[in-house]
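# Sequence and predicted structure are below.
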Amino acid sequence: MKRFLILLPILFLTGFAQAANNPKSGTDSLRRFFNEVNSFSARFSQVVLDERHSPIQESSGTLWIERPNKFRWDYDKPYKQQIVADGKRLWVYDVGLQQVTVRALSNGLGDTPAMLLAGKGRLDDNFKIKALSTQNDLEWVQLTPKHKDSGYEDIRIGFALGKLRALEMVDGFGHVTRVTLESPRENIRIESTRFSFTPPEGVDVVGE
C-alpha cells in the first residue's frame, strides 16, 4: 500500500463550542475556535478519496494541538507514524520504515490546515471564508486559500451545534481528505513532552 503523508489532517481539528454558547453559524464556530481555543486533543478517523470519490486509504489515530505552532498527529492504523511540530521544526517519523524526516516548520506548510489549526493570526489574511448551506445536519464553512502554494484547492469544515464534526480538504488532483473527530477536548493542559521529538537510536534522519 502506498503511504500517504497527509499533513492534516494535520490538520483542522477544530474545537467544540459549548451548546450554551449557541453559535449562530459555522462561521461563528470557526472564529470562536480560532480566537478562544489554545489547546485541543481528539481521536480522528481519516479517509482519502480519489477523483472518482473511491477510497484509496483509511487511517486513524490521536492528535494534540497547542498554539502557537505546536501539534502532534499520531497514526496507529493502518501503520504507525508520528508527525510532530515543536514550534520550530516539523518531524515526520515512519515507524515501519525506521525513517525520520525533519524540516523547518515554516518551510512548505504555508497556508495549510496544519498552520491554520496551530497558528496565530487572522484567518482572513490567508483564506477566503464563505458560509455554505446546511447538509446532513451540519453547518458547513468553506475556506479557500489565497495563496497557490498551500497544497489545497478547497477546505470545508462542518459543525453541529457549534462542534466540529467533519473536515474535507480537496487537493489539486481532485483527491479529497475527509476527517471526522471523536472525544474532543479543548483548552486542556497538555504535557510539553507531547510536542518534543528525539529520533530513536538507529533510525535514518533526512532533512535539516
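Looks like it came in fine.

# Please count neighbours and contacts with C-alpha atoms only from this point.
Fine.

# who's in contact with the closest residue in space to residue 129 that isn't next to it in sequence?
Nearest residue to residue 129, sequence neighbours excluded (C-alpha to C-alpha, 6 or more residues apart in numbering): residue 143, at 4.8 Å. When contacts are counted by C-alpha atoms under 8 Å, 6 or more residues apart in numbering, residue 143 is found next to 127-130, 154-156.

# Put this next to the first one:
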Amino acid sequence: VPKLLVRLTIGLLLSFWGSSLTPRLLAQTPFRPDPTTLVGALQQHYDQVRDFAADFIHVYEGGALRMKATEKGTVLIKKPGKMRWHYNTPEDKLFVFDGRTIYAYFRDEAQVTVSPMPRGDEVGSAILLLTGRGDLVRDFRPEYVELPDLASDSYALRLEPIVPAPDYTSLILVVGRSNLMLHQLISTDRQGGTSTFQFSNLEENLGIADSHFSFTIPADVEVIRHDGVSQ
C-alpha cells in the first residue's frame, strides 16, 4: 500500500471515539433505531472512551493503481491525538502519533518520515473528531447500509460528510449492537479505492501509558522531514 495512502487512512481511524438512547437501551430495542439516534448514541459512547487497543486487518483494493493489499497488525489509541499503529504482516512498519508529530518508520527500508500533526482547521471532520472537536451528528449524514456477511449482532452505518473531506467521500462504521464497539471501518477515497479495517480483541479504557506513544529515531536510517526541522 502506498505510504501516503496508509497515512491518510490512519488519519480516519481515530475519528470514531463516540440521543436519548443509551447503548444498553439500543441493545434492548427490537427494531433498529433511526440512523440519527444511533449516531447520537455512538457519539455518547465514544465520548467516554479514553483509550483502546486492538488487533486489525487492513485491506485496500481498487483506486488509481487497481491494486489489492492485505496487511495485519496491532493498534493503541489514546486521547487526545495519540496513536501507535504497528503493521507486522507482510512487512514491518510503525506509525506513531505523539499528539504533535507523526513518525512513520519503514524498518525494511531503513527510513523514517517525520510530519506535523494536522491542525483541526487544515483537515476534514474525521481528524476533528480525533481531536475531540468534531461531532458525528453535526458533521455527517447517516444512513443504514446493507453489507454482505453482516453479523446479526452488528449495525452498519454509512456516514457522508456534510462538508466534503479531502481524504474520503464516505465512511461505513460497523459497530456492535450490544456495546457499540467498533468492529469495522470502511472508507472510500476520491480515486475509488476502498480501505477496510477489521478489528478484533478490542478493549477500551485500559489506562494505556503515554510511553507507548513516544518514538526515538533509530541510528543509521534515512530521515525525511516535513515538519520544518532541519536535518
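Nice, thanks for sending it over. These numbers come from a predicted model, not from an experiment.

# Of the contacts of residue 143 of structure 1, which belong to strands?
127-130, 154-156 (DSSP state E).

# which of the residues you listed has the most neighbours?
Neighbour counts for those, by other C-alpha atoms under 10 Å, peak at residue 155, which reaches 22 neighbours.

# Identify the residue of structure 2 aligned to residue 27 of structure 1.
In structure 2, the residue equivalent to residue 27 of structure 1 is residue 39, according to TM-score structural alignment.

# before we move on, the earlier item: am I right that the residue nearest to residue 129 of structure 1 falls within a helix?
No - per DSSP: H, G, I helix; E, B strand; the rest coil, residue 143 of structure 1 lies outside any helix segment and is strand.

# Tell me the spacing between the residue mapped onto it from structure 2 and residue 170 of structure 2.
Using TM-score structural alignment, the equivalent of residue 143 of structure 1 in structure 2 is residue 159. Noted for residue 159 of structure 2: a distance of 6 Å to residue 170 of structure 2, by C-alpha to C-alpha, to the nearest Å.

# And residue 101 of structure 2? What does it align with in structure 1?
Using TM-score structural alignment as the criterion, residue 101 of structure 2 maps onto residue 89 of structure 1.

# tell me, how many neighbours does that match end up with?
18.

# measure it to residue 160 of structure 1 for me?
34 Å.

# for residue 103 of structure 1, same thing?
36 Å.

# between those two, who's got more neighbours?
Legend: neighbour count by other C-alpha under 10 Å for residue 103 of structure 1 and residue 160, higher for residue 160 (21 against 16).

# Quick check: the aligned residue for the more buried one in structure 2?
By TM-score structural alignment, residue 160 of structure 1 lines up with residue 176.

# wait, what's in contact with the residue nearest to that match when sequence neighbours are not counted?
Distance criterion C-alpha to C-alpha, 6+ apart; nearest residue to residue 176 of structure 2, sequence neighbours excluded, is residue 154 at 4.5 Å. Going by C-alpha under 8 Å, 6+ apart, residue 154 of structure 2 touches 174-177.

# mind putting those in CSV, secondary structure included?
Formatted as CSV, the contacts of residue 154 of structure 2 follow (three-state DSSP):
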residue, secondary structure
174, strand
175, strand
176, strand
177, coil
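
# residue contacts, the aligned residue in structure 2 for residue 185 of structure 1?
For residue 185 of structure 1, the aligned position in structure 2 is residue 203, judged by TM-score structural alignment. Under the criterion of C-alpha under 8 Å, 6+ apart, the contact list for residue 203 of structure 2 reads 52-54.

# Surely residue 203 of structure 2 is within a helix?
No - per three-state DSSP, residue 203 of structure 2 lies outside any helix segment and is strand.

# can you tell me how far it sits from residue 68 of structure 2?
Distance from residue 203 of structure 2 to residue 68 of structure 2, by C-alpha to C-alpha: 29 Å.

# Looks like residue 87 of structure 1 contacts residue 106 (just checking).
No - with contact defined as C-alpha atoms under 8 Å, residue 87 of structure 1 does not reach residue 106; the gap is 9.5 Å.

# Tell me, how many residues neighbour residue 36 of structure 1?
Counted with other C-alpha under 10 Å, residue 36 of structure 1 comes out at 12.

# Please apply the same query to residue 172 of structure 1.
Using other C-alpha under 10 Å, the number of residues around residue 172 of structure 1 comes to 11.

# what lines up against it once you look at structure 2?
Per TM-score structural alignment, residue 172 of structure 1 is aligned with residue 190.

# Could you do residue 66 of structure 1 as well?
Using TM-score structural alignment, residue 66 of structure 1 pairs with residue 78 in structure 2.

# residue contacts, the match of residue 160 of structure 1?
Contacts for residue 176 of structure 2 (C-alpha under 8 Å, 6+ apart) come out as 153-155, 182-183.

# For residue 23 of structure 2, see how far away it is.
From residue 176 of structure 2 over to residue 23 of structure 2 (counting by C-alpha to C-alpha), the distance is 10 Å.

# ditto for residue 227 of structure 2
Distance, residue 227 of structure 2 to residue 23 of structure 2, by C-alpha to C-alpha: 41 Å.

# so which strand or helix has the closest residue to residue 94 of structure 2 other than its chain neighbours?
Of all residues not flanking residue 94 of structure 2 in the chain, residue 86 sits nearest, at 4.6 Å (C-alpha to C-alpha, 6+ apart). Secondary structure assigned from DSSP states H and E places residue 86 of structure 2 in strand 82-89.

# picking up where we left off before, okay, the ones in strands among the contacts of residue 143 of structure 1 in JSON lines with distance to residue 52 of structure 1 next?
Shown next, in JSON lines, are those (distance: C-alpha to C-alpha, whole Å):
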{"residue": "127", "distance to residue 52 of structure 1": "26"}
{"residue": "128", "distance to residue 52 of structure 1": "26"}
{"residue": "129", "distance to residue 52 of structure 1": "26"}
{"residue": "130", "distance to residue 52 of structure 1": "25"}
{"residue": "154", "distance to residue 52 of structure 1": "17"}
{"residue": "155", "distance to residue 52 of structure 1": "18"}
{"residue": "156", "distance to residue 52 of structure 1": "18"}
